[in-house]
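Chemist: sequence-free structure coming up:
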């Protein structure tokens, strides 16, 4: 499609994308989708529906300074004048600009995802963007009453449980009494990523606002989003353990093994095991494929932590963790108890064979078959027995087991959480 740069200064690059529709979409970039060549925010989706587009792309993290926008408006007026229907669209910094410059660009509809009111640290408590505030270009940068109008249609999408974005919403709300609001709980600041959909973007641009219809469409899109469950589980897991099981039961998931980061994946797998629901099917749904599987049945746990759970090696996360004896028995194919031989290298029995448990300075464990040479970066763990307790050490560090069943190595070898006991 035909593109041309129609304005540019130190802060913004403005690109006109010619389409065949009667509507002009003014698409504002954000911190991530800044000016890069001739790219436009949400370009693929906008091209799909043949929209005419003015893409206002930030070149710096400067929140569309008003001086730049005023100069731009004068220069692009011939392009704006061709269209009676103008829709503003953007998220975060782009959502802020879509609202703030709605009068300036005479936009009839504005769709703003998680917008800011200002980044001035004297005005808002949110400090995520305070480092980008520049008093020389951001005087009175908050959205002003004379920059918006109740005759325009404003649609704001945000997570009401995310405090930083809620602060901005509550400051914007008195300025826009006629606005429509779509709540997207447990998505944090990623609402735009969760709802990335060509069809939904087209709905926002073209369809009259109907709250029932849009909530139905939002539910459909978010359940297909690779971002959604990550945010939901992260928010719910600490308080609502059954939420994970409910999501797995109700959805035909098969996530990529890189979908969750290592920390999140470990917590999810651990919670499944504690609920005794660590089935192969559930692990596959989470993209948490086991590295090894124990085929020879349950082994008797021998090493107790200070929390009266038993120390095991998790064959899915490849981490040392602790569980109750009944959980270990129920998930024995994935949880290997430590042998706990006094003053010896830590070893594990897996399917009749014995392996040394080793680790490197990045905390990565490996199982090394007895008799096999160690990799140069790996060192064995040592099980030490003292008069009143035991411990596991790696070089000068000692294993510490917390109340959540997770473990890490620390320098203090007399901490209560480092004490282990042979049963």
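Modeler: Received the coordinates, thanks. Quick caveat: nothing in here was measured; it's all calculated off a predicted structure. Numbers count the residues shown, from 1 in each chain.
Chemist: can we go C-alpha only for contacts and neighbour counts from here?
Modeler: OK.
Chemist: OK, contacts around residue 30?
Modeler: Listed by C-alpha atoms under 8 Å, 6 or more residues apart in numbering, the contact set of residue 30 reads 57-58, 90-94.
Chemist: which SS class is it?
Modeler: Following DSSP: H, G, I helix; E, B strand; the rest coil, residue 30 is assigned to coil.
Chemist: try this one side by side with the last:
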């Protein structure tokens, strides 16, 4: 569908895209999109894909749509919307403010506002550092009032985001009968990142248009719970505090059937952190199942709790550092390095440990052959045979962790992914975990 520009002023641009729906959507673009005010608008692509009628209002300045040109834009807008009984306003952040501020003028039947502002005038409400940066565009009287509100207003906000929550409550206080607040936990201000996509857009718009039996609050809640990026963030926050529950959820059949979960399975930082937390707290069964599932996903693209299938267990014993990433060895640099055995990057190969009570051999698989690591001439080098030279001393800790020491010193890891092999100490951050299915 072709998008037309019906008005192009100094501040405001009015776009229109004709569709085949019996309702129309009016969107307001968010801040930091001023450079694209003429080339696009909020919701353009998903509306086009779903065949919806849509008007997109954009601004060439971060002015929260406080412009004398809005009168002209709204007049032109009404020439189109008067033919529709269902008018939906939709916006995020600055755009959410605009969608509520002009909801009555537009004749909106319903509005979905994601993390809106009540005002950006410091005397009206608290501002964070980001909003304070736009104070030059604030105007007295810009706060949303009951006279601005038309139709039913739905405001999504993260209750843990203090400023957004205050602004949402201030808006709700203007028209409690018309404004419905609902939480979007864990998203911060960037709620839009968790509901984007044509399919999600379709679900939300059809609900607001009354075309489905599910109300918009439940629709958005379901989208949130099934969004890979949201779940990845949620699991990342819970893996240290509740590793057992996180692993059980991650490995459940119900979870593996959720759409768009690749982002979680490929979040290697979260996966290795969860493995480390499970091992430290003694959940060996769950740690083993998680490792196997990661192995299956890397090998076959499926993520199952296959702990009972002994045939697919890789015969490996890797090393997990204090910072929850795997110990590797760079053949090119002849040094230890950060490594991900499930998703290799660069030339670092995973280090495998063969251990006895007090000694260990470290090796890598080089072209299908076990090649051992040995301290020599101040460096860790490759040697072809398992000799006394390749022995590392194992110093065990009561937590189940170990230190690895050679004549050069103790192996340790830094948060930035670098590894050293010459520490004279045995500090907490130099502890290693043996990872074995």
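Modeler: Right, received. Where do you want to start? Because the structure is predicted, anything quoted here is derived from the model rather than measured.
Chemist: Please work out the TM-score for the two chains.
Modeler: The TM-score (TM-score structural alignment, normalised by the length of the first structure) is 0.67; 363 aligned residues with a C-alpha RMSD of 4.8 Å.
Chemist: quick one on the thing from earlier: so which of the contacts of residue 30 of the first structure comes closest to residue 78 of the first structure?
Modeler: When the contacts of residue 30 of the first structure are compared for distance to residue 78 of the first structure (C-alpha to C-alpha), residue 57 wins out at 19.1 Å.
Chemist: Need the counterpart of that closest one in the second structure.
Modeler: In the second structure, the residue matched to residue 57 of the first structure (TM-score structural alignment) is residue 58.
Chemist: Surely its match forms part of a strand?
Modeler: Yes - residue state for residue 58 of the second structure (three-state DSSP) corresponds to a strand.
Chemist: sorry, back to before: mind checking which of the contacts of residue 30 of the first structure land in helices?
Modeler: 93-94 (DSSP state H).
Chemist: would you turn the contacts of residue 30 of the first structure into JSON lines with neighbour count?
Modeler: JSON lines is the format used below for these (neighbours: other C-alpha atoms under 10 Å):
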{"residue": "57", "neighbour count": "27"}
{"residue": "58", "neighbour count": "28"}
{"residue": "90", "neighbour count": "26"}
{"residue": "91", "neighbour count": "29"}
{"residue": "92", "neighbour count": "25"}
{"residue": "93", "neighbour count": "27"}
{"residue": "94", "neighbour count": "29"}
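Chemist: I'd like the contacts of residue 30 of the first structure laid out as a markdown table, including distance to residue 214 of the first structure.
Modeler: Below are the contacts of residue 30 of the first structure laid out as a markdown table (distance: C-alpha to C-alpha, whole Å):
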| residue | distance to residue 214 of the first structure |
| --- | --- |
| 57 | 28 |
| 58 | 29 |
| 90 | 18 |
| 91 | 18 |
| 92 | 20 |
| 93 | 23 |
| 94 | 21 |
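Chemist: I'd like to know which of the contacts of residue 30 of the first structure is nearest to residue 141 of the first structure.
Modeler: residue 93 (12.1 Å).
Chemist: Pretty sure residue 32 is one of the things the closest one touches, is it not?
Modeler: No - counting by C-alpha atoms under 8 Å, residue 93 of the first structure does not reach residue 32; the two are 9.7 Å apart.
Chemist: how far away is the closest residue to residue 430 of the second structure other than its chain neighbours from residue 240 of the second structure?
Modeler: Spatial nearest neighbour of residue 430 of the second structure, excluding adjacent residues (C-alpha to C-alpha, 6 or more residues apart in numbering): residue 412 at 4.2 Å. Going from residue 412 of the second structure to residue 240 of the second structure by C-alpha to C-alpha, to the nearest Å gives 21 Å.
Chemist: same question, residue 6 of the second structure
Modeler: Here the criterion is C-alpha to C-alpha. By it, residue 6 of the second structure lies 53 Å from residue 240 of the second structure.
Chemist: higher neighbour count, these two?
Modeler: residue 240 (18 against 13; other C-alpha atoms under 10 Å).
Chemist: and that one, what does it touch?
Modeler: For residue 240 of the second structure, the contacting residues are 273-274, 277, by C-alpha under 8 Å, 6+ apart.
Chemist: Who wins on neighbours among those?
Modeler: Highest count within the contacts of residue 240 of the second structure by other C-alpha under 10 Å belongs to residue 274, 27 neighbours.
Chemist: pretty sure it is in contact with residue 242, am I right?
Modeler: No - applying C-alpha under 8 Å as the test, residue 274 of the second structure and residue 242 come out as separate, 9.2 Å apart.
Chemist: so where do the strands sit in the stretch 251-400 of the first structure?
Modeler: In the stretch 251-400 of the first structure, the segments counted as strands under DSSP state E, counting those that start in this stretch are 303-305, 310-314, 319-323, 335-337, 344-345, 347-350, 353-359, 365-369, 379-380, 382-385, 390-394, 397-401.
Chemist: so which of these is the most packed in?
Modeler: Most buried of the strands of the stretch 251-400 of the first structure, by mean neighbour count (mean count of other C-alpha atoms under 10 Å): strand 335-337, with a mean of 27.
Chemist: List the contacts of it.
Modeler: Residues from elsewhere that reach strand 335-337 of the first structure, judged by C-alpha under 8 Å, 6+ apart: 294, 299-303, 310-315, 328, 348-350.
Chemist: change it to 10 Å
Modeler: With contact meaning C-alpha atoms under 10 Å, 6 or more residues apart in numbering, strand 335-337 of the first structure is reached by 273, 293-294, 298-303, 310-316, 318, 320-323, 325, 327-329, 347-350.
Chemist: that older thread, any shared contact partners between residue 93 and residue 32 of the first structure?
Modeler: Residues touching both residue 93 of the first structure and residue 32 by C-alpha under 10 Å, 6+ apart: 58, 61.
Chemist: Pick out the residue closest to the middle of the second structure.
Modeler: With distances taken as C-alpha atoms, centre = their mean, residue 229 lies nearest the centre of the second structure, 3.7 Å away.
Chemist: Please tell me how far the equivalent of that residue over in the first structure sits from residue 233 of the first structure.
Modeler: Under the alignment (TM-score structural alignment), residue 229 of the second structure pairs with residue 227 of the first structure. Counting by C-alpha to C-alpha, the separation of residue 227 of the first structure from residue 233 of the first structure is 10 Å.
Chemist: what touches both of those two?
Modeler: Common contacts of residue 227 of the first structure and residue 233 (C-alpha under 10 Å, 6+ apart): residue 187.
Chemist: need the helices for the first structure, in chain order.
Modeler: With DSSP H as the criterion, the first structure has helices spanning 43-48, 66-75, 77-80, 93-100, 163-172, 191-194, 198-206, 211-222, 228-236, 242-250, 262-274, 280-285, 325-330.
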